[in-house]
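> when you get a sec, could you give me coordinates for this:
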Amino acid sequence: MAPEPLVSIGFIAKRTGNAVSLIRYYANEGLIPFVRTSGGNRAFPRSVIRRVSFILIAQNMGYSLAQIKSLLSTLPDSRTPTQDDWTKLSTVFNQHIDAKIAALTSLKTSLEGCIGCGCLSLERCRLYNNDDKVAARGSGAQLLDDNVQSQFLISNKK
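Down below sits the predicted model:
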């Protein structure tokens, strides 16, 4: 198989509708592969266009760059990802989406009662957070945050 043709950072920026600085940032963060030309410029496999699009979609869905990097690490850097490669990634991504849907459904259901922050239902919170022990872990809905994070970690290990 012939190596994938390389394109400039400007080409990637134009095709994805983003600033060159954003493409450079993604490259520096290890989200997209690149090589240096003999002149020291960055050159990118053309398939990086799909990766950048995936990054933008995932960010819009609330994924952190660390989570996106973990997902993208399943794709090969040395060749254009195949349909099978993207299918495997989408399977993992779909598991994450399902976990997010479950967490959002749980939040929607619990908004009428307690959302794990200790402020809405003192009677119910005694079951989950007796004497407000969770407060030592920081502000915000710590129990809810734990549920969302654990769902991501569980689905990421599959």
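
> going by C-alpha atoms from here, please, whenever you check contacts or count neighbours.
OK.

> so which elements touch the strand or helix carrying Val7?
Per DSSP states H and E: Val7 is located in strand 6-8. Under the contact criterion of 3 or more CA pairs under 8 Å, 6 or more residues apart in numbering; DSSP states H and E, strand 6-8 touches strand 42-45.

> flag every buried residue along the helix or strand following the strand it packs on.
Next along the chain after strand 42-45, taking DSSP H and E as the criterion, comes helix 48-60. Neighbour counts over helix 48-60 (16 or more other CA atoms under 10 Å) mark 48-49, 51-52, 55-56, 58 as buried.

> one more sequence to fold, the one below, so I can look at both together:
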Amino acid sequence: MEPVLTMQQMVRRSGVEASALRYYESLGLIAAERSGGGQRRFPRSMLRRVAFIVFAQRVGLSLDEIGRELAKLPTGRVPKGEDWSRLSENWTSRIDERIAELRRLKAGLTDCISCGCLSLDQCALSNPDDRAGRLGPGPRYWLGQRSMKTL
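Here you go, the predicted model:
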């Protein structure tokens, strides 16, 4: 039988608050058994699932996406390293997209701070005559659409 951890032990070992663990359990992302007194007892293998959830959220996956990924794990046995690797092998492109987005945000923030107006509607340097508005709704510059010369 697999060793079990109390809620306190899970919190201490995972670094995740008890309320989040209960929420993950309610979503079916992790599972716990109940003691005779109704207290949660987590199989030790749930630590790896919690680590996966935390990492996947930082990559940008939603809890629904994480649930779909976790559903791909084998049932009837504790997942092995290759099982976890298979889940994350397609994340490289998502991480690269995230890095590019953060670089755009950083560049946009620097441009706005150096200008001082903080208004793309009025900014004569970054958006003369509100040219960005012609590209469509949303933060066009942050989405990587910087070229206004064609407008």
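
> would you pull the TM-score for this pair?
Laid over one another, the chains give 0.60 as their TM-score (TM-score structural alignment, normalised by the length of structure 2), with 117 aligned residues with a CA RMSD of 3.1 Å.

> residues near the spatially closest residue to Pro3 of structure 1 that is not a sequence neighbour, how many?
Nearest residue to Pro3 of structure 1, sequence neighbours excluded (CA to CA, 6 or more residues apart in numbering): Arg79, at 7.0 Å. Look at Arg79 of structure 1: counted by other CA atoms under 10 Å, it has 13 neighbours.

> what helix or strand does Arg79 of structure 1 sit in?
Per DSSP H and E: nothing holds Arg79 of structure 1, as it lies in no helix or strand.

> do you know how far whichever residue in structure 2 pairs up with it is from Glu33 of structure 2?
Matched to structure 2 by TM-score structural alignment, Arg79 of structure 1 sits across from Arg77. Distance of Arg77 of structure 2 to Glu33 of structure 2, given as CA to CA, to the nearest Å: 16 Å.

> Asn90 of structure 2 too?
From Asn90 of structure 2 to Glu33 of structure 2 the distance is 32 Å (CA to CA).

> repeat that for Cys112 of structure 2.
The value you get for Cys112 of structure 2 to Glu33 of structure 2, if CA to CA is used, is 53 Å.

> neighbour count winner among the two?
Cys112 (17 against 14).

> wait, doesn't the residue nearest to Pro3 of structure 1 sit right on Glu4?
Yes: Arg79 of structure 1 is within contact range of Glu4, at 6.6 Å (criterion: CA atoms under 8 Å).

> and for the aligned residue in structure 2 for Gly17 of structure 1, the neighbour number?
Taking TM-score structural alignment, Gly17 of structure 1 has Gly15 as its aligned residue in structure 2. Residues lying near Gly15 of structure 2 (other CA under 10 Å) number 12.
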